[in-house]
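J.: Below are the sequence and a predicted model for it; my questions follow.
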Amino acid sequence: MSPRPVVLAATLALLAAPPPSRADNAAEAKARRVDALVEAYRQIGQFNGSVLVAEKGAVLLKKGYGLAQMEWGIPNTADTRFRLGSITKQFTATLVLRQVEQGRIRLDGKLSDYLPDYRPDTGQKVTVHHLLTHTSGIPSYTDSATFFSEVSRDPYPVDEFVKKFCSGDLEFEPGSKFHYDNSGYFLLGALLEKVSGRSYEQLLREEILDPLGMKDTGYDRGETVLPHRAAGYERDLAGYRNAPYLDMSLPYAAGALYSTVEDLYRWDQALYGTAVLSEASKERMFTPFLEGYAYGWNVRTIPEGEPEAGRKEIAHGGGINGFNTLIRRVPDDHGLIVLLNNTGTTALGAIARGIRDVLAGREPTPPKQGIAEAIAPVLFEQGAAAAVARYHALKTTRAADFGFEEFRLNTMGYQLLGRDRADDAIAIFKLNVEAFPRSGNVHDSLGEAYLKAGQKDLAMASYRRSLELNPSNQNARDILKKLEAPAP
């Protein structure tokens, strides 16, 4: 018999332990409860990585969980280096603001002022500010339906990639809407290289990393032998597998950095001083615009009912093949949570919320097994109809025991598509549409499954519904254009 249920029960018992007595060391008691919470997530396969939690500027917990390298059983530690994904964007924004301070870039300067070869009809409309705030209207290259399948393994020089993948027709008037845009931050990297005369990697090293002593952070390259590098994995319906290869020249200034929890703590601490940016530049960087997005950061006022209500939260997540990450700061309290995970998509927001509850002396919500993991065995043994029935039964009788978030069934559907089980994927995506009828994303996913199954009319209906719910869904628009085009 596996000892895992006993261990998990013991972990949850520690998590549910009462707040520390006066005789206890409060910081140590909080650290034990945070550790127990993260360990509970690890035991059900929802976290595998490294964590750092700081309160009032002091590190409360710094620890690795699970494995950095599964084939050799090498554990994650506080020194393990992880790919950061879009946490990179705050470093790119900082480099831009440093060039603003030095008079080489203006935030209201036009893209064409710095990249004169860029298409002028767009370059004369889009400003640096638009690129920083995801309001440029330039299509994001990662929105393309074929990017990951046809492009992501191939290296590209910066100029060539800009011309081929970051120069599409505007989707909306610059400044009028928010649409998360990796092309915008790729263009910022190209712009930085032009105005500085240095590569993005060199600029990053000389302007930020070396001055701050961030020796475990850098621009990731697949060919580099990098000590303490975590391998990236993704959790399939049958277990873990190696994440698909991605050439790191493509995320570039939008997502190509690696780091450790310790170095991100150094970064957090530096942002309280002026070693990297002046007070005026930091004020600019942390001022939110559309959808609460500032320069490389999401900024919000924490609402009533949550820990730290009324304070400003500055945060950003990241996701890149085999990794997802989160850095969350509360400057008023010098609070910091860093979560770096090397097993693909997982609920880092829920883990961070549980940590916040512990720090506030509240009882955190225990982690829940994902509903996909609960119904997948039924699907493989008894078929999709039985899996759907199992889903409804669990949602009716044990809803509190499972995680029913949108991403869980969506991930399962794509895993089934990857196994060439399009009919099963359709059943799961339809179930997700039933649960989240107002989500443009789930209708888009269902359309993709219908298309793979050769059901063109149903695919078009799903894509049209996705566009109604999310008019900025360029992927749906592009596919509909192809499907509606008259046959040659």
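T.: Nice, thanks for sending it over.

J.: Only C-alpha atoms from now on, for both contacts and neighbour counts.
T.: Will do.

J.: what's the helix or strand for Ser249?
T.: Using DSSP states H and E, Ser249 is not contained in any helix or strand.

J.: Also Asp210?
T.: Element membership of Asp210 [criterion: DSSP H and E] is helix 210-212.

J.: and that helix, how far out from the chain's middle?
T.: The offset between the C-alpha centroid of helix 210-212 and the centroid of the whole chain comes to 26 Å, using C-alpha atoms, centre = their mean, to the nearest Å.

J.: the strands in the stretch 251-400 of the chain, which residues?
T.: 257-259, 298-301, 312-320, 323-330, 335-341, 369-370 (DSSP state E, counting those that start in this stretch).

J.: now for the fifth one, which elements pack on it?
T.: So that's strand 335-341. strand 49-55, helix 261-270, strand 323-330, helix 348-359 (3 or more C-alpha pairs under 8 Å, 6 or more residues apart in numbering; DSSP states H and E).

J.: and the ones you listed as TSV, adding mean neighbour count?
T.: Below are the helices and strands packed on strand 335-341 laid out as TSV (neighbours: other C-alpha atoms under 10 Å):
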stretch	mean neighbour count
strand 49-55	24
helix 261-270	20
strand 323-330	23
helix 348-359	20
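
J.: another structure for you, compare them:
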Amino acid sequence: MKTAKLLAVVLGLCAVLAAPVEAQAPARATVTPSTSAGRTAEARPRSTAEVIAAVDAVARRYNLAGEVLVARGSQVLLDRPYGTVRPGGGAPHVAGERWRLASVTKQVTAALIVRSLPLPMLDTAAAPMVEIRRDPAVSPGDPYPPFGDVTVRQLLTHHSGLFNPDTTPVGAGGVPGFYAADPNGAGGTRLCWSKTSVAAAPFSYNNCDYLVADAYMRRSGRPLAWPTGMAMARPDEIGVPGFVHGAPEPHFQLASWGAAGGLMGTARAVWAFDRSLMTGRLLPPAALAELWRPEGHGSYQALGQWVFPGPLHGCAAPKRIVQRDGEIWGVQARNFILPDDGIAVVFFTNRSADDFTVGEVWQGRGFAYDLLSAAAC
């Protein structure tokens, strides 16, 4: 994690699902499931005791350090800690720790924007975005190139061509300057305006997209109200400390990720958000359908999340899976929703991707695949 390029890879893991899913889509029906995740034929739903035993077995096999929550309907079947906070021993993890949500924040941001805007406004050329830059709190008189006709949807799906903060010069520990600076300083979101945007630009994962979308909501009088149990990180607040290559992660300002990755909360807070989506409390049916509608053209990317059919071991047919990944330095987060089954699986680890490989469901093996198979089949 010594260069900006490597950090971009780390932060981009929450977006990488798009390309592998597209590439692997034709092979979905023929994927060979892992034999270690449980039953081989779908039957009755697992009992709570069976889910706990199956998830515990997966956590032990992969030597997990972190927390897993599995819920079905209105019931949390388990919310369990595994392993120790520091590699090599010491204090154990405990359930209910406050984690950085990383790019799970984007999933929350997208849902709140869809709730707040009339659906046609998602696709209206965002001329009102120009008004943001007249707000002294956002762009106090600095000259900026034209914003163009980028829409809110294009911001939420990374098709804007905006400046990418991951490319700012790196400092101590390889952290790009954007993420190491005081989030309340003069740089902030203004840097996002320093490059001309391009409507319908090719996909390019970029935290500025969500920072600008949040600024638009505030400027238009629709500030986002974070769900109960979630709050934006304060300066120098990071939650559970992360580890990279077995060593403490470098210093950064989690708050600088803002609406792109700066939320903190518990696994139960994430589940409550998931449940509010599945039950229709947060969004009416038409808005939820829009939130979860993949953009098509070979991509399963929806608004702030990916939605795809995933084959799981022990399930007779692929499950519709709503997935959001997140990783900031030494902490990884995953939020899986299986809306047709009323199941949510929330997972955190404070080991980086270099230390703990989560894997992808479409691979038909690995931790994520085995965990979802244990929870859902």
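T.: Received the coordinates, thanks. From a predicted model like this one, the values you see are computed outputs, not experimental measurements.

J.: Show me what the helix holding Asp210 of the first structure is packed up against.
T.: In this structure, helix 210-212 of the first structure packs against helix 261-270, with contacts taken as 3+ C-alpha pairs under 8 Å, 6+ apart.

J.: picking that back up, who touches the helix holding Asp210 of the first structure?
T.: 266-267, 270 (C-alpha atoms under 8 Å, 6 or more residues apart in numbering).

J.: Can you get me a residue count around the aligned partner of Gly310 of the second structure in the first structure?
T.: The alignment partner of Gly310 of the second structure in the first structure, by TM-score structural alignment, is Ile302. Counted by other C-alpha atoms under 10 Å, the residues lying close to Ile302 of the first structure total 16.

J.: how about Ile302 of the first structure, what does it touch?
T.: Neighbour list for Ile302 of the first structure: 308-313 [criterion: C-alpha under 8 Å, 6+ apart].

J.: try 6 Å this time
T.: Contact criterion C-alpha atoms under 6 Å, 6 or more residues apart in numbering gives 309-311 as the residues in contact with Ile302 of the first structure.

J.: any idea how far Tyr343 of the first structure lies from Arg408 of the first structure?
T.: Just so we're on the same page, residue 343 of the first structure is Thr rather than Tyr. 14 Å (C-alpha to C-alpha, to the nearest Å).

J.: again with Leu187 of the first structure
T.: If you go by C-alpha to C-alpha, the gap between Leu187 of the first structure and Arg408 of the first structure works out to 33 Å.

J.: and these two? which has more neighbours close in?
T.: Using other C-alpha under 10 Å as the criterion, Leu187 of the first structure and Arg408 rank with Leu187 on top: 26 against 18.

J.: What does the more buried one correspond to in the second structure?
T.: In the second structure, the residue paired with Leu187 of the first structure is Val212, using TM-score structural alignment.

J.: Please give the element, helix or strand, for that match.
T.: For Val212 of the second structure, the element it lies in under DSSP H and E is helix 207-219.

J.: Same question for that helix: list its buried residues.
T.: Of the residues in helix 207-219 of the second structure, those buried under the neighbour-count criterion (16 or more other C-alpha atoms under 10 Å) are 207-217, 219.

J.: Please pull up the equivalent of Tyr369 of the second structure in the first structure.
T.: Match for Tyr369 of the second structure (TM-score structural alignment): Arg353.

J.: what do you get for Leu288 of the second structure?
T.: With TM-score structural alignment as the criterion, Leu288 of the second structure pairs with Lys282.

J.: Ok, Trp271 of the second structure next?
T.: Under the pairing rule here (TM-score structural alignment), the equivalent of Trp271 of the second structure within the first structure is Tyr265.

J.: now the contacts of Ile302 of the first structure: which count as buried?
T.: If you count burial by 16+ other C-alpha under 10 Å, the buried members of the contacts of Ile302 of the first structure come out as Arg311.

J.: Do a quick rundown of the helices in the second structure.
T.: Along the second structure, the stretches classed as helices by DSSP state H are 4-11, 13-16, 18-24, 48-61, 104-116, 129-132, 152-156, 177-180, 207-219, 267-278, 285-291, 367-376.

J.: Make CSV from these and add distance to Ala247 of the second structure to it.
T.: Supplementary listing: the helices of the second structure in CSV, determined by distance: least, C-alpha to C-alpha, whole Å:
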stretch, distance to Ala247 of the second structure
helix 4-11, 16
helix 13-16, 20
helix 18-24, 30
helix 48-61, 22
helix 104-116, 24
helix 129-132, 41
helix 152-156, 34
helix 177-180, 19
helix 207-219, 26
helix 267-278, 24
helix 285-291, 38
helix 367-376, 22
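
J.: Which one of these lies nearest to Gly239 of the second structure?
T.: helix 267-278 (12.6 Å; C-alpha to C-alpha).

J.: Need the residues that contact that closest one.
T.: Counting by C-alpha under 6 Å, 6+ apart, residues outside helix 267-278 of the second structure touching it are 229, 282, 339.

J.: on that earlier part again, so which of the helices and strands packed on strand 335-341 of the first structure gets nearest Leu446 of the first structure?
T.: Taking C-alpha to C-alpha as the criterion, strand 323-330 is the member of these that comes nearest to Leu446 of the first structure, at 24.2 Å.

J.: on contacts alone, who are the packing partners of that closest one?
T.: Here strand 323-330 of the first structure touches strand 312-320, strand 335-341, going by 3 or more C-alpha pairs under 6 Å, 6 or more residues apart in numbering; DSSP states H and E.
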